[in-house]
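Visitor: Pasting the sequence and the predicted coordinates here, then a few questions.
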Amino acid sequence: MIVLMKSAASVSAIVCLYVSCIFLHLLVLDVAQTQATTAPHEVAALNMIFEKWGISANQNQWNISGEPCSGAAVDESIALATNGYNPFIKCDCSFNEEHSLPHHQGFLQFLKLQESNRQEADGVIPDELWSLKFPYLPVWELNINRLSGQLPKELGMLSELEYLGLGGNNFSGPLPSELGNLTKLKTFIIGTNDFSGPLPSELGNLTNLNTLYIDSTGLSGEIPSSFANLKNLESLLAANIELTGRIPDFIGNWSNLHQLILMGNSFEGPIPSSFSSLINLTDLRIKVLRNNKISDSIPSNIGDYLSLRHLDLSFNNISGQIPSSLFNLDSLTYLFLGNNSLNGTLPNEKGTTLLYIDVSYNNLSGNLPSWIQEQNLQLNLVANNFNIESSNYISALPYGLNCLQRNFPCNRGSGIYSSFAINCAGSKITSHNIVYESDNERLGPATYYLTDTNRWGVSNVGYVEDDNLEYTINSASVVTNTQESTLFQTARTSASSLRYYGLGLQNGNYAVTLQFAELANFSAIRWKSLRIRVFDIYIQGNLVEKDFDITRVAGGVLRRAVQREYLAQVSKNYMEIHFFWAGKGTNPDPVHHIWGPSISAISATLGSKNNFG
């Protein structure tokens, strides 16, 4: 999965292919005044590459059949982001003495492929690329195309490379060890591909590297010990990749690190104590550690992380109390500590920047602090042991938190309901004599909701960097494989963890039906095969579906209804249905809504499963 973050790589929805330094043989009388021209054989080779990739350029932009050093390519008044240029190159065709070359040289610096109505390179990296012999190639970006095949070892010859972007393609096979020769490389992006095998230890030679994205690559194994040399790293994204073993202690020596994301791996805990040195972090996400001991706790010096803006340590079995200094960091805005074993109380004070807090599914207790009254605050306190009834500030929170504490205490005993049904993110609808209640409450990164009848509730946790994201998908398209298409016009989504609760239920066996359809607009995305929504489904705490992919189950067909039926036992008057994104599949950028869990409708009815066909 590719995550094109707003970081050191400055990779955005604009997709670019940089190539550089075509050696030019020029007929020149006055070096100071004559513009470079390109050797015909090199133009032919470049055109052949474009032909094999299925891309072309408007000759008004630059002369693709003759002289690339022409037109908009050398017009400094036309910026790279100018609309209507697709693809678009920029050339430096002035005299250059940097390498003491005997002739004029033109530098093909930049070729852009716009996301909107873009053309995409399709095929393998052709051998003609190496005939161009780019000896001074500084930046090469092939992100989000349709390139395939193995990476050629010849990449290692481009010794001047500082930026190599190969993310969002269909490359396969092992990473060539020759990549370790790119010792000037500063940015290396290979996320969302289909590689195999381990990370080459030779990548430890890339000591100038500051950005490394290896998410959703298909690679596996332990992080090589040679990576201890990567002390200039500022950003490491390693989500949805089968990295194993312990998280290396040497990461604590990467003192320049600003972003560290380790999710959807197979790492074993604990979080290394050396991480206490990473005080320059702005974004730290470590999620779902295996075999993590209950004694592991939040680093005691967390108050030294003065630049930290986003912290996610959820689902790691962390224990102990929450350090009060964590709630008073000057920059912290997003704090996710849910699904651990934390105890004690919430800190009495909170910084003004901290607006999204999830501490659900812990063992926290005590009275609620006064800061819960702050406006614009999202606070998820579900499944703890707080003194809700005695709190002076409970009116500041959404209704029903007392019913959503540990063991869900409301309407316990004989139970008052024998069923519940929800049209997720939609309006009330009746289908096949089942009344699906409305679920159109707006949820956010750390929210919960309970109906005024206390019949069912929902809890959502997780953040996407999109202020307008409402964690729903709406579609007017007809959904096939169902007689009730209107039931699938909406779906509730989540960036991490989405739980629905049936409350006040009579005890017994319930038939649970979950309805899905992939409503995301894949049709506008030529590289839609790379978009994979993968999540786990738990009912009553039991894993019933692992790595569930709606589109795969629907036979690769979008907007096709998929139904799953399960038997669940209710023994304490409540049911919990959990849709959980464990870091696998595709991350949000560049297209939101199509990565975390998604659910269209839920129904549960008392009786054995045999009663429901």
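Guide: Cool, the structure landed. Numbers count the residues shown, from 1 in each chain.
Visitor: switch to C-alpha atoms for all contacts and neighbour counts from now on
Guide: Fine.
Visitor: three-state assignment of the residue lying closest to Ser131 once chain neighbours are set aside?
Guide: Excluding its sequence neighbours, the residue lying closest to Ser131 (C-alpha to C-alpha, 6 or more residues apart in numbering) is Ala45, at 7.5 Å. Of the three states, Ala45 takes helix under DSSP: H, G, I helix; E, B strand; the rest coil.
Visitor: Pull the number of nearby residues for Ala45.
Guide: By other C-alpha atoms under 10 Å, the residues close to Ala45 number 17.
Visitor: and if you look at Phe535?
Guide: Phe535: 24 neighbours (other C-alpha under 10 Å).
Visitor: and what of Ser94?
Guide: By other C-alpha under 10 Å, 18 other residues sit near Ser94.
Visitor: How about His432?
Guide: As a burial measure, His432 scores 7 neighbours (other C-alpha under 10 Å).
Visitor: ditto for Asn328
Guide: Neighbour tally, Asn328, other C-alpha under 10 Å: 18.
Visitor: Repeat that for Lys133.
Guide: Applying other C-alpha under 10 Å, we find 16 residues neighbouring Lys133.
Visitor: cool, and Asp127?
Guide: Using other C-alpha under 10 Å, Asp127 is surrounded by 12 other residues.
Visitor: Please compare the first structure with the one that follows:
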Amino acid sequence: MKKLLFFAISLILYSNSAFTQSAKLDTQEAKALKEIWGKLGLVGREEWDFEKDPCGDLGHWKFHLICDCSFESNTTCRITEIIITSQNVSTSLPRDFTKLQYLQLLDLSRNYLKGTIPSEWATMRLSTLSLMGNRLSGLFPTALTRMTTLLDLRIEGNRFSGPIPKEIANLKILEKLDLSSNDFTGQLPAALAKLTNLITLRIRDNKFTGKIPNFISQWTQIERLHMQGCSFEGPIPSSISALTQLKDLRISDLEGEASTFPPLGKMLQLSILVLRNCLIDGQIPDYFRFMINLNTIDLSFNNLTGEIPSSFSQLDSAECIYLTKNNLTGPMPGWVISSAKNVDVSYNHFTWDASGPKRCEQRTINVVESYSSSTDKQNDIHPCLRKDFPCTKSNALLIRSLHINCGGEEVNINNTIKYEADTKRQGASTYYNGGNWAFSSTGNFLDDRHSDTYILSDTSNLHYISTSDTELYTTARRAAISLTYYGLCLVNGNYTVRLHFAEIAFTQYNSFNSLGKRVFDVYVQGELKLEDFDIVKAAGGTGRVVIKSYTVNVKNNTLKIQLYWAGKGTTGIPFRGSYGPIISAISVDPDFGTPNYGKGSEVGLIGGILGGLCFASVIIVILWRRGYIMSKKQYTETGEMSHTTSFS
């Protein structure tokens, strides 16, 4: 029986091969393909002989070209799919694609294409079109609104601008729409409500305005909804409760009006939930116990109050839980401290009990600054757990300068300034103490097909950097959501803080890799210093250095530098999961001549001076009594003698 089955399968494969080898690509399509190849500048790049049939000799075809050879009794082939990705094609889009009448899938993502979409493309009967990661520009192309056969449209990571036209309602059967990382403006048009077959909608990183519309309730089939980094106004509408098929919901960085937690209780299929910085007040609902598929939950940077629901301890499938920077209170649950998951409950207001953590470094658990400064038994709490976060060393010797090579090995600049090594690689939910400094890292890189990378390294992209400084910029520390550096045990006073940046993940050259855009915010001592900071824009290119300097007053012996990703910038160049703030180095130098030691140090200094004076007085008395120090009479006589002798 097995031999017979094997023979049948072999016969089918042989028959298909025979049909493919005997069938030829339609003459007109072969001619059109050659014209397209020439206009895209691909002639000469490949060893493919245009005299050969691309549908009959796919083994030598380095790009994906798929044909349907069932035409005219299996003698004629038609091109149905073309995929040309990551080839840095830098031309305009050829009109000649319209000559391929049976083309259904066209993927030209991650190239360097310019211009806009030709109006002639409106006649194409594509089901899938991906132009992600190019330089295409202009208003939303009208040709796209006339491609009524489209099921999947992706124009993420381009330079399209203006409002979304109401004609988008023509795409009634559209299932996937990705408009992320463009410059679209205005409110979301009501016409989007007509797209009731949507399964995926990604509109993050644009310049949309207004509230998240109530008509989102019409997308009852949607499974993936991303609305990050667009400055939409809150609150999240209650109509979102109708989206019961959602598996991946990401909304972040809303403006305006606060609200209580949105009604998500019926979204039992959720795997990823991000409601970060969404102005959410009140307590966390208890319905999470029913979301058995949750893998990642991010409720950070809100104003959530009360205790962490006990239902969170039952999220067995959850690998990452981020409750960073809220106003959560009550005792910290025991499951948090003992968890093997990535759990970040830092920057909250828990009350201390005997079962609380005794230190901040807790494997994959981040609890830094997690306890209220007014909580009882402050002496039992490790200083780094307290909200006021004083110097973490008892009887510490205070320092007056600090230099960190973020993400790199120790570096000596001109043998005068030593930048300390910072090479710890964990970071999804991490607090690390390096001695006189520490860092807190929050977040994993969603959609990253590679392993999460929290340290970037590259030496090939650096330009215009003096030889003595280059080593500082070959590495950088990265975080997915938030990265905070602390300077610990600093003498109180004014300092010059320099933050060193260089973009080393993107290239300078004319390729799709140069189209990546990294945008984040920078806070120093809690004050916003840089909003929507783009290293490449500030430095004038990739691999170039930009240093931001600030005069900062240090109190309580602690300096705090925070970098925060607000959902803006590209996330798919050079590959999915490429985003988040980075920093190359930090230097902190005093602006004072005489240090301000702070209240505690002043007491010690005064005590030391008084003790020294007392000791000196005792020594003087002993020496005087033993005759080593002259009396007033002896001094007068000797002085007069000396005076006479000196003028004799």
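Guide: Yep, that arrived. These numbers come from a predicted model, not from an experiment.
Visitor: What does the superposition give as a TM-score?
Guide: Laid over one another, the chains give 0.78 as their TM-score (TM-score structural alignment, normalised by the length of structure 1), with 544 aligned residues with a C-alpha RMSD of 3.8 Å.
Visitor: I figured the residue nearest to Ser131 of structure 1 was touching Trp130, is that so?
Guide: No: if you go by C-alpha atoms under 8 Å, Ala45 of structure 1 and Trp130 don't touch, sitting 9.6 Å apart.
Visitor: What residue in structure 2 is paired with Val124 of structure 1?
Guide: Under the alignment (TM-score structural alignment), Val124 of structure 1 maps onto Thr116 of structure 2.
Visitor: My error: substitute Ser418 of structure 1 in the last question.
Guide: Using TM-score structural alignment, the equivalent of Ser418 of structure 1 in structure 2 is Arg400.
Visitor: thought that match was touching Phe592?
Guide: No: Arg400 of structure 2 is beyond contact range of Phe592, at 9.4 Å (criterion: C-alpha under 8 Å).
Visitor: In terms of neighbours, single out the busier of those two.
Guide: A count of neighbours by other C-alpha under 10 Å puts Arg400 above the other of Arg400 of structure 2 and Phe592, at 18 against 12.
Visitor: Leu483 is in contact with Ser440 of structure 2, correct?
Guide: Yes: applying C-alpha under 8 Å, one finds Ser440 of structure 2 in contact with Leu483, separated by 5.8 Å.
Visitor: Map Ser196 of structure 1 onto structure 2.
Guide: Mapped onto structure 2 by TM-score structural alignment, Ser196 of structure 1 lines up with Thr185.
Visitor: That match is in what secondary structure piece?
Guide: Assigned by DSSP states H and E, Thr185 of structure 2 belongs to strand 183-186.
Visitor: By how much does that strand deviate from structure 1 on average?
Guide: Aligned to structure 1 and superposed, strand 183-186 of structure 2 gives a mean residue distance of 2.6 Å (mean C-alpha distance after the TM-score superposition for structure 1).
Visitor: elements contacting that strand?
Guide: strand 159-162, strand 207-208 (3 or more C-alpha pairs under 8 Å, 6 or more residues apart in numbering; DSSP states H and E).
Visitor: Show me what it is in contact with.
Guide: Contact with strand 183-186 of structure 2 is made by Arg159, Phe160, Ser161, Gly162, Pro163, Ile164, Asn206, Lys207, Phe208, Thr209, Gly210, as judged by C-alpha atoms under 8 Å, 6 or more residues apart in numbering.
Visitor: Provide a list of residues in contact with the counterpart of the last one in structure 1.
Guide: The pairwise alignment with structure 1 assigns Gly210 of structure 2 to Gly221, based on TM-score structural alignment. For Gly221 of structure 1, the set of contacting residues under the criterion of C-alpha under 8 Å, 6+ apart consists of Gly197, Pro198, Leu199, Glu242, Leu243, Thr244, Gly245.
Visitor: What separation do you get for Gly221 of structure 1 and Asn265 of structure 1?
Guide: Distance of Gly221 of structure 1 to Asn265 of structure 1, given as C-alpha to C-alpha, to the nearest Å: 10 Å.
Visitor: Quick check: neighbours shared by these two?
Guide: What both Gly221 of structure 1 and Asn265 touch, as defined by C-alpha under 8 Å, 6+ apart, is the set Glu242, Leu243, Thr244.
Visitor: what helix or strand does the last one sit in?
Guide: Take DSSP H and E as the rule and Thr244 of structure 1 turns out to sit in strand 242-246.
Visitor: Can you list the helices and strands that that strand packs against?
Guide: strand 220-221, strand 266-268.
Visitor: The following helix or strand past it packs against which elements?
Guide: Downstream of strand 242-246 of structure 1, the first helix or strand assigned by DSSP H and E is strand 259-263. Secondary-structure packing of strand 259-263 of structure 1 (3+ C-alpha pairs under 8 Å, 6+ apart): strand 235-239, strand 283-286.
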